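got a sequence here, can you build the structure:
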Amino acid sequence: MISIKRFSELSYKEAVVLWNEGFKYYFSNMTMTVDAFIRKLANEGLSPEHSVVAYVDHVAVGFAINGFREMDGKKIAWNGGTGIKPEFRGQGIGKVLIEACLDVYREQGVDLALLEAVAQNERAIALYKKMGYEVFEELVFLQQNGAMTIDAFHTNSNFEIVRGIPEDIQLLEFFQPIKAWQVQVPGCKGAESIIVKKGNEVLAYAVYQRMMDEKHNIQTIALNQCEIKESIDVQKVADFILYHVFQPHHKIKRMVRNLSKNNRLVYNTLLAAGFETLVEQVHMSNRLDQPIKESIQ
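Presented below is the predicted three-dimensional model:
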């Protein structure tokens, strides 16, 4: 008999033990400490009170953890992780967890539910589809290490740069709010924005983070968002903004988080500059309020 309780009934220690067991033998190492888990809850806007745990004979065997945000007057929910202990997989617990999440979403008046799934996790993707989710884009994590080639993002263009904070991009006419949860503006704490202009026209924007060592030397640059407006100079603009984000002359680690393959210009420019794919995911949505504003193309 499977029963459902709220995640908030667990202590942090119990929650982390369940998290680590639930993601055991997963496609990547998801192991967390208590401190890292608490930071994850805060940084990603996750709500233990609105997340669920599955029990079999009073033993916690699986969970699904949820976050909520408001966008354009709509309430968005995100499944930030569904994990089941290895010995209980294949017994229908995942279906029960997703059903319980959808019940919570409806209780909370959610209009659109989002999640990401590793592309190789065919069983999970098939389950999500049965529960009403649809794939609307493919996502990639990219990485490049060390100094880049001398012609990486080669540009001699003289566009104007405006530096600021992530919230600045929300005012732009071609701003796209529906992104993978962790790279949406509310999740980009400590990040910077860069806007490229030509005269009064805004041509591109990016949001990225620079991670420093104790001597304030750059160790890693991670790109969260980058959008290029259609124009006759799109490739020059792409090279220009990516050059100023990634600083090719430095010997550092460079990452791109959850980039949509639909963003062909940025994706192809990064591959041409030597970035390699680390992880591929699918981005899935479930419209709980029909019809909903067409935020997803």
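
only C-alpha atoms for contact and neighbour calcs from this point on.
OK.

how near is the closest residue in space to residue 188 that isn't next to it in sequence to residue 257?
Computed as Cα to Cα, 6 or more residues apart in numbering, the closest residue to residue 188 that is not its neighbour in sequence is residue 166, at 7.0 Å. Residue 166 is 15 Å from residue 257, where distance means Cα to Cα, to the nearest Å.

structure for this one too, so we can compare:
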Amino acid sequence: MEFKTLKNFDVEELLSVFNLSFSDYVVPFHLTRELLNFKIATEKIDLSLSVGAFEDDKLVGFILQAEKIENGVGIAYNAGTGVIPEGRGKGLVRKMYDFIIPLLKERNINTLVLEVIDGNQKAIRAYENLGFTIVRRLLCFNGNINSIENNSEIIIKELTDFQWETFRSFRDIEPSWQGSDFVLKDMKKDCTILGAFKGEKLVGYTIYNSIVRKIYQVAVDKNHRKQGIATVLFDAIKNDINGQAVSLNNVDEISEDTSSFLSKIGLENKVSQFEMKRTF
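Model prediction:
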């Protein structure tokens, strides 16, 4: 067994191994080449920081990773770990981490972050044995948005840029990696940014991708809640995507008002994840 980074590795071969690895996952899914390229781009996956396990020169396992520096702390995000069925039971995930951690340390990275499906006890135990601990539970919602009576005083306008300082002041919880400011700041061309205005004042916003129908962020000014502002924002999203189903992943479970609202407008929480961290 050989371990090396995936720098310059063929994406088509990675796609084949990715889909085989996740074909019997707790929540099975399948990516096209276009979607894998989109994942690599939008989640800032760096193949030179990602690692593969090779047997007879064939990829049998991988960890896809991205990195950022936040408040002086170097963080590596695990955007996907997979091992093909025939390669399991050989401790490959531990061996891949053993290989890549020295490279991460050279880049002043000392924190690892990942998400694992709630209920996937085998994976949770495996990551705990690797030194990861659960830091929060994240709820994943999807479904069709219901139209309900909304506040006619609120005007929705498309914004040309991210207003991060204002947006952050509206939020109670921090988004996970995929919906973080760090990831979204380079995705403006792929996103629609809507602002909810009461008069001339911005009182709410949402950021979403209408092609993949994914909502990344939504928040309302703390001083203007319970006024139907989020309802107006979601109604605008519904109209933009012609009533098709949407997803909003990784809502921190401590935000009970958010969960209640999403359920009220028709989205369902069918899957949840644990965010796990390890420092070294």
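
isn't the residue nearest to residue 188 of structure 1 up against residue 192?
Yes. Between residue 166 of structure 1 and residue 192 a contact is recorded at 5.8 Å, counting by Cα atoms under 8 Å.

quick check: neighbours shared by the two?
residue 207 (Cα atoms under 8 Å, 6 or more residues apart in numbering).

compare the two (neighbour count), which wins?
Using other Cα atoms under 10 Å as the criterion, residue 166 of structure 1 and residue 192 rank with residue 166 on top: 24 against 20.

for that one, give me its contacts.
Neighbours of residue 166 of structure 1 in contact, by Cα under 8 Å, 6+ apart: 185, 188, 191, 192, 193, 207.

could you pull out the strands for structure 1?
Along structure 1, counting by DSSP state E, strands occupy 2-6, 52-56, 59-71, 74-84, 112-118, 134-145, 160-164, 192-198, 201-212, 218-228, 253-260, 276-287.

compare those strands and give me the one nearest residue 152 of structure 1.
strand 134-145 (11.7 Å; Cα to Cα).

in that closest one, which residues are buried?
Buried residues in strand 134-145 of structure 1, counting neighbours by 16 or more other Cα atoms under 10 Å, are found at 134, 135, 137, 138, 139, 140, 141, 142, 143, 144.

please apply the same query to stretch 111-122 of structure 2.
111, 112, 113, 114, 115, 116, 117, 118.

contacting residues for the residue most central in space within structure 2?
Nearest to the geometric centre of structure 2 sits residue 178, at 2.9 Å (Cα atoms, centre = their mean). Counting by Cα under 8 Å, 6+ apart, residue 178 of structure 2 touches 42, 43, 216.

quick check: the nearest residue in space to residue 76 of structure 2 that is not next to it in sequence vs residue 45 of structure 2, distance?
Excluding the flanking residues, the one nearest residue 76 of structure 2 by Cα to Cα, 6+ apart is residue 67, at 4.4 Å. Here the criterion is Cα to Cα. By it, residue 67 of structure 2 lies 8 Å from residue 45 of structure 2.

how about residue 133 of structure 2?
In this view, residue 133 of structure 2 and residue 45 of structure 2 are 23 Å apart by Cα to Cα.

got it, and residue 239 of structure 2?
Distance, residue 239 of structure 2 to residue 45 of structure 2, by Cα to Cα: 32 Å.

more neighbours, those two?
Using other Cα under 10 Å as the criterion, residue 239 of structure 2 and residue 45 rank with residue 45 on top: 21 against 12.

quick check, that one in contact with residue 79.
Yes. Between residue 45 of structure 2 and residue 79 there is a contact under Cα under 8 Å: 7.2 Å.

tell me, what's touching these two both at once?
In contact with both residue 45 of structure 2 and residue 79: 64, 65, 66, using Cα under 8 Å, 6+ apart.

can you pick the most crowded of these?
residue 65 (25 neighbours).

show me what residue 279 of structure 1 aligns to in structure 2.
Under the alignment (TM-score structural alignment), residue 279 of structure 1 pairs with residue 271 in structure 2.

ok, residue 265 of structure 1 next?
That one, residue 265 of structure 1, aligns with residue 257 by TM-score structural alignment.

that match - how many residues pack around it?
By other Cα under 10 Å, neighbour count at residue 257 of structure 2 equals 11.

likewise for residue 127 of structure 2?
Neighbours around residue 127 of structure 2, by other Cα under 10 Å: 20.

show the contacting residues for the residue nearest to residue 15 of structure 2 when sequence neighbours are not counted.
Closest residue in space to residue 15 of structure 2, ignoring its immediate chain neighbours: residue 33 at 6.5 Å, by Cα to Cα, 6+ apart. Applying Cα under 8 Å, 6+ apart, one finds that residue 33 of structure 2 lies in contact with 11, 12, 15.

tell me the contacts of the last one?
By Cα under 8 Å, 6+ apart, residue 15 of structure 2 lies in contact with 31, 32, 33, 36.

run the last query once more with 10 Å
21, 30, 31, 32, 33, 34, 35, 36, 37 (Cα atoms under 10 Å, 6 or more residues apart in numbering).

next: the second one.
Counting by Cα under 10 Å, 6+ apart, residue 12 of structure 2 touches 18, 32, 33, 36, 37.

same check on residue 243 of structure 2?
Applying Cα under 10 Å, 6+ apart, the residues near residue 243 of structure 2 are 143, 144, 145, 146, 147, 235, 237.

same thing with residue 82 of structure 1?
Per Cα under 10 Å, 6+ apart, neighbours of residue 82 of structure 1: 19, 22-23, 52-53, 62-66, 94, 97-98, 115, 117, 124.

what about the longest helix in structure 1?
Using DSSP state H, we find that the single longest helix of structure 1 is helix 93-107.

now do that helix: distance to the chain's middle.
21 Å (Cα atoms, centre = their mean, to the nearest Å).

same check, this time on stretch 181-195 of structure 2
14 Å.
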